[in-house]
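S.K.: 3D, please:
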Amino acid sequence: MRTVYVNGVYLPENQAQISIFDRGFLFADAVYEVTAVLGGKLLDFEAHMARLKRSMRELDMTLPYADEDLLAIHKALVEKNDLEEGLVYLQLTRGAADRDFDFSEMTGEPGIVLFTQAKPLIASTLAQRGQKIILADDLRWGRSDIKTVQLLYSSLMKTRAKKAGADDVWLCRDGKITEGSSNNAYIVTENNEIITRELSNDILHGITRSAVLKVAKLHQMKVIERAFTIEELKSAKEAFSTSASGFVNPVVDVDGLAIGDGVPGAVSSTLREAYLTESRRTAI
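M.R.: A predicted model of the protein is given here:
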């Protein structure tokens, strides 16, 4: 049984409780981060905490925890749960109060929940065989750059993909790809140019995205940040996604159409290995 952290206390998961008046439960008024763990160490931790603080600022939330305090909690959970490989989830809510859309009079402390999830990240089936994806309209709210716990549409689309025999869905707006249900999206052209949508309110500012693009540039790969069309995707040499839980995962099929040769390509494979090498070097 896992040990979790809830509002200042470590306790067994079956004893964890939050208030029924917590706004994270009532309004999805909460943000989160997920940090990968390899060899018992945290990947990209500082960048995740920087994004957490940005998300909270965008929602007028306060963070009463220093980075070193959150790091200590993360490390304690990794140790208490003997987590060698997997994920640590952190969720921060605006706190508990009588149900009201207006939160301007709230004075209580934010709620905080952390828990671990053991998961094989290196020996990934998706990385080995490549993902099959389907396309769907992007009907999320207009601030996809804020990492909130309001993931209902992404959950619906991910479930639709699974029912259709696919692994995931990539979302489209005005004939162009925004991102995946829980990842950033890329194509590779015949000239080995890596194209991914530029940062804006339309997509999550992925921590793994940033790290992978830095690695790509270190390997002299050309990166172009712009939106790409559905037609460009279907005619691409390669496609792949990035996320904290998947690292770099190739895409080999879109709506039943093979991408490139229909197998994981050289660019995505090289980037995955290079990212993992750099991440292991800087893990804490």
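S.K.: contacts, neighbours, all on C-alpha from now
M.R.: Will do.
S.K.: If you tally nearby residues, what's the number for residue 48?
M.R.: Burial of residue 48, expressed as a neighbour count using other C-alpha atoms under 10 Å, amounts to 19.
S.K.: likewise the one 3 residues further on?
M.R.: Burial of residue 51, expressed as a neighbour count using other C-alpha under 10 Å, amounts to 19.
S.K.: likewise residue 19?
M.R.: If you count neighbours by other C-alpha under 10 Å, residue 19 ends up with 12.
S.K.: check contacts around it.
M.R.: Going by C-alpha atoms under 8 Å, 6 or more residues apart in numbering, residue 19 touches residue 96.
S.K.: Now the second one, please; I'll put the structures next to each other:
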Amino acid sequence: MARWAYVNGRYLPHAQATVHVEDRGFQFADGVYEVVTILDGRFADLDGHMERLGRSLAELRMDWPAAPRVVERILRELARRNGLVNGSIYLQITRGVAPRDFKFPANAKPTLVMTAKRVAAFAKPEQLEQGVAVITVPDIRWGRRDIKTVGLLAPVLAKQQAAESGAYEAWLVDSDGTVTEGSSSNAWIVTGAGTLVTRPPSHAILNGITRLSLLRLAAERGIPVEERPFTVEEALSAREAFVSSAGTFALPVTRIDGRPVGDGKPGAVTMALRQAYLDYAKGSTAA
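M.R.: Alright, predicted model coming up:
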């Protein structure tokens, strides 16, 4: 099946989708994005992604390129054209095209781009059976990590370092020794007492939409939760650890910097929350 993209009012073959050389997303990373997962033909957490997109736009004083309901309609049409059953749609909005100048342009029209990706599976069997490894690296990002901007150079460097170390993800560590989040995920641990711990929302982290759903699902199941920072050492002494994102749901972490977490196997709380999220997402709005 052909792969289709969307650019500023036009559905185009993916290879023909382009933006102007003076688009501010390209020149200044002056833009925001969301990734919406499609699972068994249904959007996962679409309302949450649209709400966060609106928040990111407002924080950067950027206009919607079209009414939110129209953007949702484009999402659905792009999913249909690509025949997506399992996959994702990447949605990016920039401030638009204007002569290069640091100040906001007066009359630029926002650029809206969407691309689609099909996936065979959201996790490899061995990742669920054995868990994945993470490494820890200093968090060198800017101070407004809560805005989902396209300025992702620091996470790119962290993810590359993880790959070169044979790890799946990098956990970013603040100057006080606490874990903020992963390069493209939220970070979680389960203490020896069975309490779920993850960093509270603030300017220090991106408040993941999957993260919010997992917190709700944990509460529904009576799993005790603490939203607070935790250190790398606390993570290494935890019973379980995992990462969450739109594409990983809840993925067990069994090694941190080469050292085992718990018994070195995926934990019961992690796998129960993963299944709970899958059940929830499969009952979501059809794509």
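S.K.: helix/strand/coil for the aligned residue in structure 1 for residue 52 of structure 2?
M.R.: Pairing criterion TM-score structural alignment: the partner of residue 52 of structure 2 within structure 1 is identified as residue 51. Residue 51 of structure 1 carries the three-state label helix when classified by DSSP: H, G, I helix; E, B strand; the rest coil.
S.K.: OK, contacts around the aligned residue in structure 2 for residue 149 of structure 1?
M.R.: When structure 2 is aligned by TM-score structural alignment, residue 149 of structure 1 is paired with residue 150. The contact partners of residue 150 of structure 2, taken as C-alpha under 8 Å, 6+ apart, are 25, 29, 30, 31, 32, 33.
S.K.: Between the residues you listed, identify the one with the most neighbours.
M.R.: Neighbour counts for the contacts of residue 150 of structure 2 were taken using other C-alpha under 10 Å; the highest belongs to residue 31, with 26 neighbours.
S.K.: In structure 2, what stretch matches stretch 258-272 of structure 1?
M.R.: Under the criterion TM-score structural alignment, stretch 258-272 of structure 1 matches residues 260-274.
S.K.: can you pull the buried residues of that stretch?
M.R.: Buried positions in stretch 260-274 of structure 2, judged by neighbour count with 16 or more other C-alpha atoms under 10 Å: 260, 261, 262, 264, 265, 266, 267, 269, 270, 271, 273, 274.
S.K.: One more: stretch 37-56 of structure 1?
M.R.: When neighbours are counted by 16+ other C-alpha under 10 Å, the buried residues of stretch 37-56 of structure 1 are found to be 37-38, 40-46, 48-49, 51-56.
S.K.: How about stretch 71-81 of structure 2?
M.R.: Buried residues in stretch 71-81 of structure 2 (16+ other C-alpha under 10 Å): 71, 72, 74, 75, 76, 78, 79.
S.K.: Helices - which of the buried residues of stretch 260-274 of structure 2 land there?
M.R.: Of the buried residues of stretch 260-274 of structure 2, the ones assigned to helices by DSSP state H are 269, 270, 271, 273, 274.
S.K.: Let me know whether the second one touches residue 240 as I believe.
M.R.: Yes. Taking contacts as C-alpha atoms under 8 Å, residue 270 of structure 2 lies within contact range of residue 240: 7.3 Å.
S.K.: which residues sit in contact with residue 185 of structure 1?
M.R.: For residue 185 of structure 1, the contact set (C-alpha under 8 Å, 6+ apart) comprises 170, 177, 178, 179, 196, 197, 239, 240, 241, 242.
S.K.: which one of the residues you listed has the most neighbours?
M.R.: By neighbour count, taken as other C-alpha under 10 Å, the most surrounded of the contacts of residue 185 of structure 1 turns out to be residue 239 (30 neighbours).
S.K.: So that residue sits against residue 250, correct?
M.R.: Yes. With contacts defined as C-alpha under 8 Å, residue 239 of structure 1 counts as touching residue 250 at a distance of 5.9 Å.
S.K.: Identify the contacts common to those two.
M.R.: Shared between the contact lists of residue 239 of structure 1 and residue 250 (criterion: C-alpha under 8 Å, 6+ apart) are residues residue 268.
S.K.: In terms of distance to residue 90 of structure 2, which of the ones in helices among the buried residues of stretch 260-274 of structure 2 ranks first?
M.R.: Of all these, residue 90 of structure 2 sits closest to residue 274, with 22.5 Å by C-alpha to C-alpha.
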